[in-house]
Structure formats: structure tokens, C-alpha cells
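> no sequence for this one, just the structure:
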């Protein structure tokens, strides 16, 4: 599908970060659920039709979490590499769903797995994006001890993305877990410093610092409500935006 710009958008190139559980069974978050993946693909397709360039980072928690596996006795480094391979599986599943929706995609990985994906090369990724292809970035940073949030912040910085969109199952950032604390309040805007000082766990500290240092705003929003991704890229106030100053 060739991207056609229909109107000026606030964000021309986005990095969409979502958890592996978003692709999994709705009840458990495990495995890969084709309807869930297809629902995401439909939302991404509508955004590409607006002329937005889309890069994606998908976690691997629906298959394996390296940190949790290591706590069961596995070596942390091996466990993290296993988790990276889980993200590649998810990237391939996402690629198939997007192409079924009529999009062109490229899977690029931080680990060299040439039989199934291209190695990540910044200039090549930028060329794919400029041609309207959705670039799905797998295998995290390619290094143990780093989360896929850090990978998303890194790739957003490298590719010059104008925003990092973190898709979650809640409608923004709250002062506490709204499922556990009925008095929790939702923030509409925050600065990176506020999010870090208040320990709001938007993303890990490395990812937050990188976005702050490169001036990349982070928007945390509920992507599981159909149409929300399009609303965000059109500039509607959806979820919580985190910026250097906390202002628009």
C-alpha cells in the first residue's frame, strides 16, 4: 500500500511500542491470537493511509520474559536472548497481519537472522519508512539487560521519530494502579522529570532518559479501543503525553 498524505499531521514519523501481550490471548496475554493481531493491523493501516511513517517495536512477554525466566534459575543473559527471539516471532506475526491488510512491511532485527529478517541498518530503515513501508523492529537492542522500552526509545532516536506512542490497556498514566486504587487520578500531561521522580513506571529509566535527552515526546494511550491510534496521530488529546517541560 502506497502512503498518501491526505492532510498535514502533527506527527509524520512515529514509533509505536506495544507489549507482546497485546498480540496474545485476550484473557491470558499468552501466545499469539490472530484476531488480536489483525485488530492492531487494521488500526496501523488507517494511520499509514494518512501518510504517517510507522516503525513498530513489539515486546515478547506473550512468549517469554527474560527477567522472569532467569528468576527460575536460568542464566540472565541466555534468558534475555530467548526473550529477544520471542520478539522476532511477534514481529513476523505482525508483519503477516499488516501485509494481509494491504501494507508493505519490513522486519528488521538487532540480531543477525538473515533467513527471516533484515539486519537493522538505520539508513535502510529510513528508506523503507520513506517509501511507506511499516518497519517492525525485533530483537530489542540486541543486548541483554535492556528492555524493549529501551529499544523503542533507541530506535525512535535513531530514526528521527517525532513521537513515541506506547500502547497499553489503560487510558494513560495514573498516580497509582487504577485497578487497585479507586482514588488514582489520570495525568493529562507530565514532564519526564515528574514521571521519574514520582516513579510512575511509564517506561524504564533508560528509555525515559533517552526520550528526554532527544526531545521525543511519549504518549501513553489505550490502543485497545478501536480508532484510538488514528485519534492520537491526528493530534487529539488521548491518554497522557510526557514531554521535556510537561507542556504542549
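All right, it came through fine. Keep in mind that what you see is a predicted model, and the values were worked out from it rather than measured.

> drop to CA atoms for contacts and neighbour counts, all remaining ones
Noted.

> Please enumerate the strands of the chain.
13-18, 53-58, 105-109, 118-119, 134-138, 163-168, 173-174, 186-187, 189-191, 218-222, 240-243 (DSSP state E).

> can you redo the ones you listed as CSV with distance to residue 24 and mean neighbour count?
Formatted as CSV, the strands of the chain follow (distance: least, Cα to Cα, whole Å; neighbours: other Cα atoms under 10 Å):
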stretch, distance to residue 24, mean neighbour count
strand 13-18, 12, 23
strand 53-58, 12, 26
strand 105-109, 19, 23
strand 118-119, 25, 18
strand 134-138, 17, 28
strand 163-168, 13, 23
strand 173-174, 23, 24
strand 186-187, 26, 16
strand 189-191, 30, 19
strand 218-222, 16, 24
strand 240-243, 24, 24
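
> closest to residue 4 out of these?
strand 53-58 (10.5 Å; Cα to Cα).

> returning to what we had before: dump the strands of the chain to CSV, plus distance to residue 72.
Below are the strands of the chain laid out as CSV (distance: least, Cα to Cα, whole Å):
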stretch, distance to residue 72
strand 13-18, 25
strand 53-58, 24
strand 105-109, 27
strand 118-119, 31
strand 134-138, 25
strand 163-168, 27
strand 173-174, 31
strand 186-187, 35
strand 189-191, 37
strand 218-222, 31
strand 240-243, 35
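
> so which of these gets nearest residue 212?
The nearest among the strands of the chain, by Cα to Cα, is strand 240-243 at 7.2 Å.

> so who does residue 187 touch?
172-175, 240 (Cα atoms under 8 Å, 6 or more residues apart in numbering).

> for the chain, which helix is longest?
The longest helix of the chain (DSSP state H) is helix 76-100.

> Minimum distance to residue 201: which of the strands of the chain has it?
So among those, strand 173-174 is nearest, using Cα to Cα, at 8.8 Å.

> what residues does the longest helix of the chain touch?
20, 23, 32, 37-38, 41-42, 44-45, 57-61, 63-67, 69-70, 104-107, 109, 136-140, 142-145.

> separation between the residue of the chain most remote from its centre and residue 147?
Distance to the chain centre peaks in the chain at residue 73, reaching 29.0 Å (criterion: Cα atoms, centre = their mean). Distance of residue 73 to residue 147, computed by Cα to Cα, to the nearest Å: 20 Å.

> re earlier: now the residue farthest from the centre of the chain: how far from residue 62?
20 Å.

> Also residue 160?
Distance from residue 160 to residue 62, by Cα to Cα: 29 Å.

> Among those two, which residue is more densely surrounded?
residue 62 (22 against 14; other Cα atoms under 10 Å).

> show me the contacts for that one.
20-24, 29-32.

> try it again with 6 Å
20-21, 24, 29-31 (Cα atoms under 6 Å, 6 or more residues apart in numbering).

> for residue 165, same thing?
16-17, 218-219.

> Please, where are all the helices along the chain?
34-49, 66-71, 76-100, 122-130, 148-158, 192-197, 205-213, 228-233.

> what's the second one packed up against?
Where contact means 3 or more Cα pairs under 6 Å, 6 or more residues apart in numbering; DSSP states H and E, helix 66-71 is packed against helix 76-100.

> alright, now check it against this:
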């Protein structure tokens, strides 16, 4: 039986929905458009074409003893934004989780070390997501990759994909540590830097020190800052830079490390401009 059509040749019960569908499509398209304008990347030549920036978890807490301080994370993100606006440089970031949980502390309290370390890895992902949120609200395309599979919140760590993101001008934040217990985020920074072929590891400190000293300058007024130091010196003299695994990995791959004050204004820009900031380990 043929379907009845109206005088205009249209089947009843269909034409009246078309304006509604068109209106719905317009609303969905408006919602899908990113209202945040992407910030263009700078063109100034940097000292290194690709860097890995190591941020300690404690830096995310700011002046508070625990957790994530929004104003401090915003300041950390603004530093990255300023660098990206000025320089043509690819930026990867490794974040710690000590502002939320430290595996060593849990193990010291009687927990199984591996279990405590996994908790610390989850804390690093929380910091990574916090930093990503602020960066993207400032117009910086960002990807979080986790060494622990959690597809709902982060991409899995895939080296080739991370490099591709960097080549497209995106900031890549590595969370989840190495994905294995008994390894620090310093080692994660060294490992990821070697994997993505970064030109240097820039380790930002948050404790007010601006490099490597012969002793703790906060407690020893005779402590002397070292402008340059070798990997062997760090290992043999027990200087507080990165853990021995991270130092050895950088030494084996001839990857320079710069220790500097993360919260110092313009420090990363000065480093990329070739100025002497902090302590160079090479």
C-alpha cells in the first residue's frame, strides 16, 4: 500500500522534524567548537630543539603542606606558556607526585614498597592532569601519557606517538613514572628524555636553591654553588642532583642535565637563550 503524501509531495510526519534537527545540529556544532584560541608558537631559535622539563610533585603544593595549589600550578603553566610563545622548542614534562604521596614514605611506614610506589605513580597522574587543564585553558595543546594504563584519563605511553605530538607543537606530560616500582620520577625523566631524544633534562627545584651546592645552602652558610659539574663528580661526591640511576642513564647517553630554580621568573627562557642558569651536569 502506497504511503499517503501531502500536496507538496512530502510524507506527513517527517517534514515537521527537519527544522528541529537542523537547530539541534547547529547547537551541537557550537558546543563541539573549542572556545579557547590556541596560542601560536614562537620562532626564536632555542639552545635545544627539544627539552624535557622535570617538575617535582612538591612544587605543585606551593606553600601548602599537601595537595595541589591552583595558583602555583597556574604559575608553572604560565612559565611553559611564556617559553612556548617565545621559542621554537618542543616541550615534554615529567611530573612527580610527592605533594600527594611518596612511595618511600609509605614503605618506611611499613607498607609493601611496590604497593606504595604504585600509589605514588597515581599521584603523578593527578598532577599531570592538573597541569594539562591549566595549559589547555591558556590555549596550549597538551597531551598526557601515562605509563600505567588508564584510557579514560590519559593516553598510554607510546614513544613514537609522544614524538609525533611534540613534532606537532603539543606539550606532552608524562605521568605514571616508569610504570614500575622502585624507580623514581628522576629516573623517569632521564629515561623519557633519552627515548624522545631530548637535547637536555631541565630539572627544576622548588626548595629555593638555584643549582647544585657543595652542601645544603639552607643549613650551611659555607656551601658553594657549582656552575658546572661532571656526572662522575655527582656520583663520587654524592652531590644532591638526581638519583644515581638517572645520572648514570644520562651519562651513558651524553645527555646534559641542568639543575635550576623552577619558580625563578624567566629561568627557562634564559636557559634556552644560552645563558648560564643553575648548574650544568655534563
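Done, it's in. These figures come from a predicted structure and were not determined experimentally.

> one step back: so which of the helices of structure 1 is the most packed in?
helix 148-158 (a mean of 23; mean count of other Cα atoms under 10 Å).

> how far apart are that one and its match in structure 2?
Once fitted to structure 2, helix 148-158 of structure 1 is off its aligned match by 0.2 Å on average (mean Cα distance after the TM-score superposition for structure 1).

> That helix maps to which residues in structure 2?
Counting by TM-score structural alignment, helix 148-158 of structure 1 falls onto residues 185-195 of structure 2.

> and if you look at stretch 196-203 of structure 1?
Against structure 2, stretch 196-203 of structure 1 falls on residues 235-242 (TM-score structural alignment).

> Between its first and last residues, how far does that stretch reach?
End-to-end distance (Cα to Cα), stretch 235-242 of structure 2: 10 Å.

> Next, the buried residues of that stretch.
Neighbour-count burial for stretch 235-242 of structure 2 flags 235, 239, 241-242 (criterion: 16 or more other Cα atoms under 10 Å).

> Take those residues and lay them out in TSV including distance to residue 18 of structure 2.
As requested, the buried residues of stretch 235-242 of structure 2 are arranged in TSV below (distance: Cα to Cα, whole Å):
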residue	distance to residue 18 of structure 2
235	73
239	72
241	66
242	64
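
> between those residues, which is nearest residue 164 of structure 2?
residue 242 (27.9 Å).

> gap between the closest one and residue 195 of structure 2?
18 Å.

> rewinding a little: distance from the longest helix of structure 1 to structure 2 after superposition?
Helix 76-100 of structure 1 sits 0.4 Å off on average (mean Cα distance after the TM-score superposition for structure 1).

> how far away is the alignment partner in structure 1 of residue 79 of structure 2 from residue 226 of structure 1?
Per TM-score structural alignment, the equivalent position to residue 79 of structure 2 in structure 1 is residue 43. Counting by Cα to Cα, the gap from residue 43 of structure 1 to residue 226 of structure 1 is 7 Å.

> ok, back up a step: so which of the contacts of residue 62 of structure 1 wins on neighbours?
Counting by other Cα under 10 Å, top hit in the contacts of residue 62 of structure 1: residue 20 with 26 neighbours.

> show me the contacts for it.
Contacts of residue 20 of structure 1 (Cα under 6 Å, 6+ apart): 58-62.

> Can I get those residues in a markdown table including distance to residue 83 of structure 1?
As requested, the contacts of residue 20 of structure 1 are exported to a markdown table (distance: Cα to Cα, whole Å):
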| residue | distance to residue 83 of structure 1 |
| --- | --- |
| 58 | 11 |
| 59 | 8 |
| 60 | 6 |
| 61 | 8 |
| 62 | 10 |
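
> Aligned counterpart of residue 234 of structure 1 in structure 2, please.
Match for residue 234 of structure 1 (TM-score structural alignment): residue 273.

> Kindly report the same for residue 21 of structure 1.
Per TM-score structural alignment, residue 21 of structure 1 is aligned with residue 58.

> any idea how far its match lies from residue 127 of structure 2?
In terms of Cα to Cα, residue 58 of structure 2 sits 10 Å off from residue 127 of structure 2.

> what do you get for residue 119 of structure 2?
Taken as Cα to Cα, the span from residue 119 of structure 2 to residue 127 of structure 2 is 13 Å.

> How about residue 107 of structure 2?
Residue 107 of structure 2 is 21 Å from residue 127 of structure 2, by Cα to Cα.

> got it, and residue 74 of structure 2?
For residue 74 of structure 2 relative to residue 127 of structure 2 (Cα to Cα), the value is 12 Å.

> what's the answer for residue 267 of structure 2, then?
Applying Cα to Cα, the value for residue 267 of structure 2 to residue 127 of structure 2 is 22 Å.

> just to revisit the earlier point, now the longest helix of structure 1, how far from the centre of its chain.
Computed by Cα atoms, centre = their mean, to the nearest Å, the chain-centroid distance of helix 76-100 of structure 1 equals 13 Å.

> Please enumerate residues in contact with stretch 127-135 of structure 1?
Contacts of stretch 127-135 of structure 1 (Cα under 6 Å, 6+ apart): 2-3, 53-55, 104-107.

> Could you report the neighbour count for the aligned partner of residue 152 of structure 2 in structure 1?
Aligned by TM-score structural alignment, residue 152 of structure 2 pairs with residue 115 of structure 1. If you count neighbours by other Cα under 10 Å, residue 115 of structure 1 ends up with 6.

> Kindly report the same for residue 6 of structure 1.
Around residue 6 of structure 1 there are 10 residues (other Cα under 10 Å).

> So what does it match up with in structure 2?
With TM-score structural alignment as the criterion, residue 6 of structure 1 pairs with residue 43.

> what sits against that match?
Here residue 43 of structure 2 is in contact with 87-88 (criterion: Cα under 6 Å, 6+ apart).

> how near is it to residue 233 of structure 2?
37 Å.

> circling back to that earlier point, among the contacts of stretch 127-135 of structure 1, find me the one that's closest to residue 120 of structure 1.
So of the contacts of stretch 127-135 of structure 1, ranked by how close each gets to residue 120 of structure 1 (Cα to Cα), first place is residue 107, at 8.7 Å.

> State whether that closest one and residue 136 are indeed in contact, as I suppose.
Yes. Counting by Cα atoms under 6 Å, residue 136 is a contact partner of residue 107 of structure 1 at 4.8 Å.

> Tabulate the helices of structure 1 in CSV, adding columns for distance to residue 181 of structure 1.
Putting the helices of structure 1 into CSV (distance: least, Cα to Cα, whole Å) gives the following:
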stretch, distance to residue 181 of structure 1
helix 34-49, 28
helix 66-71, 25
helix 76-100, 31
helix 122-130, 41
helix 148-158, 25
helix 192-197, 18
helix 205-213, 24
helix 228-233, 25
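
> any idea what residue 92 of structure 1 aligns with in structure 2?
By TM-score structural alignment, residue 92 of structure 1 lines up with residue 129.
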